[in-house]
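Novice: Next input, structure requested:
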Amino acid sequence: MDVDENLPRRPGDPLADIARQDLDPLSVDELHARIAVLEAEIARARKKIEYAVNHRASAEALFKR
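Specialist: Purely as a prediction, here's the structure:
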């Protein structure tokens, strides 16, 4: 399975661009910084998912008969 298979297909998509970047020229410190930024973005996305799920559940409970 190709890693790019799961990436969005839009041209100029930032996520696809990040996944294609060559990591060889980066130092260990730069790689650690990159991981920290990506982990923060993952946490932000998970928080958004949690909010969306809870919001939907609240709306469904409110409009249930």
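Novice: C-alpha from now on. contacts and neighbour counts both.
Specialist: Noted.
Novice: Spatially central residue for this protein, please.
Specialist: residue 42 (4.9 Å; CA atoms, centre = their mean).
Novice: Show me which positions of the helix or strand encompassing residue 53 end up buried.
Specialist: Using DSSP states H and E, residue 53 maps to helix 28-63. Under the neighbour-count criterion of 16 or more other CA atoms under 10 Å, helix 28-63 has nothing buried.
Novice: one more, for comparison:
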Amino acid sequence: MSFEDLEPRPQAGEALKALGREDLDLYAVDDLHERIAVLEAEIARSKAAIDGKSSKRSAADALFNFR
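Specialist: Prediction:
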């Protein structure tokens, strides 16, 4: 067992909460543009995950007739 195994796992959404608390005054305009691009890519990734989960749920519902 390593020391990493003893550390508590971060809770879901903690990184997102930390982003919301970050002081944006410390960033230059170019850095803020880069930050926006990264966040927009993360939004697209999240939407793709939602679409994938929704299609799997729809397929399961159709298979088992839960509707």
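Novice: Superposed, what's their TM-score?
Specialist: For this chain pair, the superposition-based TM-score is 0.77 by TM-score structural alignment, normalised by the length of structure 1; 55 aligned residues with a CA RMSD of 1.9 Å.
Novice: one step back: could you pull up the residues touching the residue nearest to the centre of structure 1?
Specialist: Under the criterion of CA atoms under 8 Å, 6 or more residues apart in numbering, residue 42 of structure 1 has no neighbours.
Novice: how near is it to residue 36 of structure 1?
Specialist: Distance of residue 42 of structure 1 to residue 36 of structure 1, computed by CA to CA, to the nearest Å: 10 Å.
Novice: what's the answer for residue 45 of structure 1, then?
Specialist: Distance, residue 45 of structure 1 to residue 36 of structure 1, by CA to CA: 14 Å.
Novice: The residue nearest to the centre of structure 1 pairs with which position in structure 2?
Specialist: Taking TM-score structural alignment, residue 42 of structure 1 has residue 43 as its aligned residue in structure 2.
Novice: What separation is there between that match and residue 64 of structure 2?
Specialist: 31 Å.
Novice: Repeat that for residue 39 of structure 2.
Specialist: Applying CA to CA to residue 39 of structure 2 and residue 64 of structure 2 gives a distance of 37 Å.
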